[in-house]
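Undergrad: Got a predicted structure here, sequence first:
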Amino acid sequence: MRHGPPPSLEDILDMAETALSAIPAPLRDLVRGTAIVVEETPDDETLAEMGIDNPWDLTGLYRGVPLTQKSVLDVPLSPDTILLFREPILLEWIETGEELFRLVRNVLIHEIGHHFGLSDADIDRLEGEEG
């Protein structure tokens, strides 16, 4: 079996944008203005801030103020951002055999959940109800 090059940063971003476009319009409208950025791996500062030792354990991150905490009077200091980390996503893809698009979509939706103000426990509970 012949293998091609691993998916690039742009490939992962394309998958995330395709996944975002499939979200129902009312929810997608609430994410409008949130940047989606793909980086190779989380940086040391992010890992320290999150209390994570292994950079392969973090596939995505939401940076911003959740909708539940925003006020129309707030002046945003920086745009809300969803970060997807290519190398940890690819490692999970290899380890689990999950379809890559589905994995990228799941990470994106998890981080959108944080944008909506959901905790990891809330998201885990919803994912458990779904499957």
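TA: Looks like it arrived, so ask away.
Undergrad: all contacts plus neighbour counts: C-alpha atoms, from now on.
TA: Will do.
Undergrad: Please identify the helix or strand for the residue nearest the centre of the chain.
TA: Nearest residue to the geometric centre of the chain (CA atoms, centre = their mean): Leu108, 3.5 Å. Leu108 belongs to helix 100-115 when assigned by DSSP states H and E.
Undergrad: here comes the other one, which I'd like you to weigh against the first:
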Amino acid sequence: MSDIDWSTRRAPDLATFETLAEAAFARLPDEFRALCEGVVIRVEEFPDDETLEEMGCESEFDLLGLFRGTGLAQGGGALNLATGQFPNMVWLYRRPLLDYWAEHDETLGHLVAHVLVHEIGHHFGLSDDDMAAIEVAAEE
């Protein structure tokens, strides 16, 4: 039996998720983080209706995270912002992440890191193998 008293625990709130995302980002390899200059990480409860429709989601729980912007592979980056253009952003969605976590056998911190790396990986145009290697390096 666990030493944690779950009867007094609440689901992590948005601020806690932001802390998890910041900690996951801090564990990424230095050279990877250096390339992320200007990428903004946001945590929201759910994706908005427009995003759900655009992504073809059947439920608001279908999307765990999202990269929006112009990836480095397409010539984007912090220094290439056109006037009025939003910065590159990674969105993490708290409620879908909690739902996924409840159904799978992994820690919440690992899940947040996985989604963060996957979404940032889109910024770089990385393959799934590249992203898996970055996750392994972050866990060492």
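TA: Thanks, I have the structure now. Just so it is clear, the structure is predicted and the values come from calculations on it, not from any experiment.
Undergrad: where does the TM-score land?
TA: Overlay of the two chains. TM-score (TM-score structural alignment, normalised by the length of structure 1): 0.87; 127 aligned residues with a CA RMSD of 2.2 Å.
Undergrad: coming back round to it: give me the distance between the equivalent of the residue nearest to the centre of structure 1 over in structure 2 and Pro96 of structure 2.
TA: Taking TM-score structural alignment, Leu108 of structure 1 has Leu116 as its aligned residue in structure 2. Per CA to CA, to the nearest Å, Leu116 of structure 2 is found 14 Å from Pro96 of structure 2.
Undergrad: Quick one: neighbours of the residue mapped onto Pro6 of structure 1 from structure 2, just the number.
TA: Matched to structure 2 by TM-score structural alignment, Pro6 of structure 1 sits across from Ala11. Residues near Ala11 of structure 2, counting by other CA atoms under 10 Å, number 9.
Undergrad: The counterpart of Gly64 of structure 1 in structure 2: what's it in contact with?
TA: Matched by TM-score structural alignment, Gly64 of structure 1 corresponds to Gly69 in structure 2. By CA atoms under 8 Å, 6 or more residues apart in numbering, the contact list for Gly69 of structure 2 reads 76, 86-89, 123.
Undergrad: can you pick the most crowded of those residues?
TA: Within those, most neighbours by other CA under 10 Å means His123, with 25 neighbours.
Undergrad: show me the contacts for that residue.
TA: 67, 69-73, 88.
Undergrad: how about the helices in structure 1?
TA: Using DSSP state H, the helices of structure 1 run over 9-21, 25-31, 44-50, 86-96, 100-115, 120-130.
Undergrad: could I get these as CSV with distance to Leu73 of structure 1?
TA: CSV is the format used below for those (distance: least, CA to CA, whole Å):
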stretch, distance to Leu73 of structure 1
helix 9-21, 28
helix 25-31, 17
helix 44-50, 28
helix 86-96, 35
helix 100-115, 18
helix 120-130, 28
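Undergrad: which of these sits most buried?
TA: Burial of those is given as mean neighbour count (mean count of other CA atoms under 10 Å); helix 100-115 ranks first at a mean of 21.
Undergrad: and the one in structure 2 that sits across from Leu90 of structure 1 in the alignment, what does it touch?
TA: The alignment partner of Leu90 of structure 1 in structure 2, by TM-score structural alignment, is Leu98. If you count contacts by CA under 8 Å, 6+ apart, Leu98 of structure 2 has them with Leu108.
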